[in-house]
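Participant: just to be clear, the model below is a prediction. Sequence and coordinates:
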Amino acid sequence: MLKRAPHILNQKIEVLDEKLSFIVNNLGYPLSSMVRFPQCMSYTTERVKLRHLMYDWLKERGKATTALALGSLIACSDKMFIKRFVSLHPDGPKVWENIKKALSSSE
């Protein structure tokens, strides 16, 4: 992991622990997903949470596949994420904005 993403060592251990715990315990990704995509530790928990909530909403409506790699969700730009995922459902943009507002108000 460190060979592919050495910059993750610049973060505090508490921050890394929080991210790892969230990805594994809350989202259900296996530890092996960190080995395949260690850069995921570079993104904020809020970004991962926001995108995963949107993706879950799309899955519930049959608009997204059920097995998507973590990197596919978080590594793309916001513009690409909106194009690739949010726009899959006519209500997607409205839901996306609502999720963003809800998460920003809970911080």
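Facilitator: Cool, got the structure.
Participant: contacts and neighbour counts: CA atoms only from here.
Facilitator: OK.
Participant: any idea how far Ser42 is from Arg61?
Facilitator: From Arg61 over to Ser42 the distance is 30 Å, taken as Cα to Cα, to the nearest Å.
Participant: so those two - more neighbours on which side?
Facilitator: Ser42 (16 against 9; other Cα atoms under 10 Å).
Participant: what sits closest to the residue nearest in space to the middle of the chain if chain neighbours are left out?
Facilitator: Among the residues of the chain, the one closest to the centroid is Val48, at 2.6 Å (Cα atoms, centre = their mean). In space, and not counting its chain neighbours, Val48 is closest to Ile74: 6.2 Å by Cα to Cα, 6 or more residues apart in numbering.
Participant: tell me the contacts of that neighbour?
Facilitator: Applying Cα atoms under 8 Å, 6 or more residues apart in numbering to Ile74 gives the contacts Cys40, Tyr43, Arg47, Val48, Arg51.
Participant: which positions within stretch 7-21 qualify as buried?
Facilitator: Neighbour-count burial for stretch 7-21 flags Ile8, Leu16, Lys19, Leu20 (criterion: 16 or more other Cα atoms under 10 Å).
Participant: which ones among these lie within helices?
Facilitator: Assigned to helices by DSSP state H, the following of these qualify: Leu16, Lys19, Leu20.
Participant: A further structure is provided below for comparison with the first:
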Amino acid sequence: MGSYQNLLRVIKHNPGILNSSLEKVVKPNAAFLKECGLGDCDIAKLCIAKPRMLATNPERLQEMAACAEGLGVPRRSVMFRHALCTVKSLGNAEKIATQVDNLKNTFRWSDAEVRIAVSKHPLTLTRSKEILQRKSEFLISEVGLEPTYIAYRPAMLSYSLDGRLRPRYYVLKFLKENGLLDHGRDYHTAVACTDKVFVEKFICPHKEAAPHLAEDYEASCRGEVPTRFRFA
């Protein structure tokens, strides 16, 4: 686990691990995860996210690892831990296939684009159909992003629609419509940065030209659409 603190967190999330065989289950699983490229801290994070992972039947764990690789996420890659979490969450190949089809239909992706998106952000497969549909309608229909653009930047789908994606789009649109920002400025760059960086880069420089921008942005983060953000 890397530290006693991590060990206690794992036990807190899954006290049943203390009943698992150390020699037949826990140690073999830990050794296998290390063979897959996970360090002590990675294993701790994995077990905190999925408390029963170390207590899983070793053969089943190896099957999950093979399934994760089948999603296009190779062992020893930085996304492998997340791919294992995804496989553990979905449970079986049938559910994974259903989620893959849902992504294809929702974002109009090809098989290759789904594979790219999942390999870059495996947890995309665990998002609900309803949430993905809302984000698809917003990103494709309102923002005007191409499906391929989203496939190469799937982390966007993990961001809150109402608390991040939509408010920042409103700010960018306002700035562009008022000639305060280059129309070619990339949307992903704006949504990927922290809120502090976003405010520093896109709001603070325009305090004089747009004195109400900060308060309008805060209002949009609360689900409101200020009059100044409404364009025909």
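Facilitator: Sure, I can see it. Note that the coordinates shown come from a computational prediction; the quantities given were computed from them, not determined experimentally.
Participant: that older thread, map the residue nearest to the centre of the first structure onto the second structure.
Facilitator: Alignment note (TM-score structural alignment): Val48 of the first structure maps to Leu165 of the second structure.
Participant: what's the answer for Lys63 of the first structure, then?
Facilitator: In the second structure, Lys63 of the first structure lines up with Leu180, judged by TM-score structural alignment.
Participant: now that match: how far from Phe202 of the second structure?
Facilitator: Look at Leu180 of the second structure and Phe202 of the second structure: by Cα to Cα, they are 10 Å apart.
Participant: likewise Phe80 of the second structure?
Facilitator: For Phe80 of the second structure, the distance to Phe202 of the second structure (Cα to Cα) stands at 34 Å.
Participant: so the helix or strand containing Cys85 of the second structure corresponds to what in the first structure?
Facilitator: Per DSSP states H and E: Cys85 of the second structure is located in helix 80-90. The counterpart of helix 80-90 of the second structure in the first structure, using TM-score structural alignment, is absent.
Participant: give the other helices and strands that the helix or strand following that helix contacts.
Facilitator: Per DSSP H and E, the first helix or strand lying C-terminal to helix 80-90 of the second structure is helix 93-107. Applying 3 or more Cα pairs under 8 Å, 6 or more residues apart in numbering; DSSP states H and E, one finds that helix 93-107 of the second structure makes contact with helix 111-120, helix 129-136.
Participant: residues in contact with the last one?
Facilitator: For helix 129-136 of the second structure, the external contacting residues (Cα under 8 Å, 6+ apart) are Asn102, Leu103, Thr106, Phe107, Leu157, Leu161.
Participant: picking up where we left off before, double-check the match of Val48 of the first structure against Tyr159; I have them as touching.
Facilitator: Yes. The pair Leu165 of the second structure / Tyr159 is scored as a contact, 6.7 Å apart, by Cα atoms under 8 Å.
Participant: distance check, Asn25 of the first structure against Phe85 of the first structure.
Facilitator: On the measure of Cα to Cα, Asn25 of the first structure and Phe85 of the first structure end up 24 Å apart.
Participant: who's more crowded, the two?
Facilitator: Phe85 (19 against 11).
Participant: any idea what Ser128 of the second structure aligns with in the first structure?
Facilitator: Counting by TM-score structural alignment, Ser128 of the second structure corresponds to Lys12 in the first structure.
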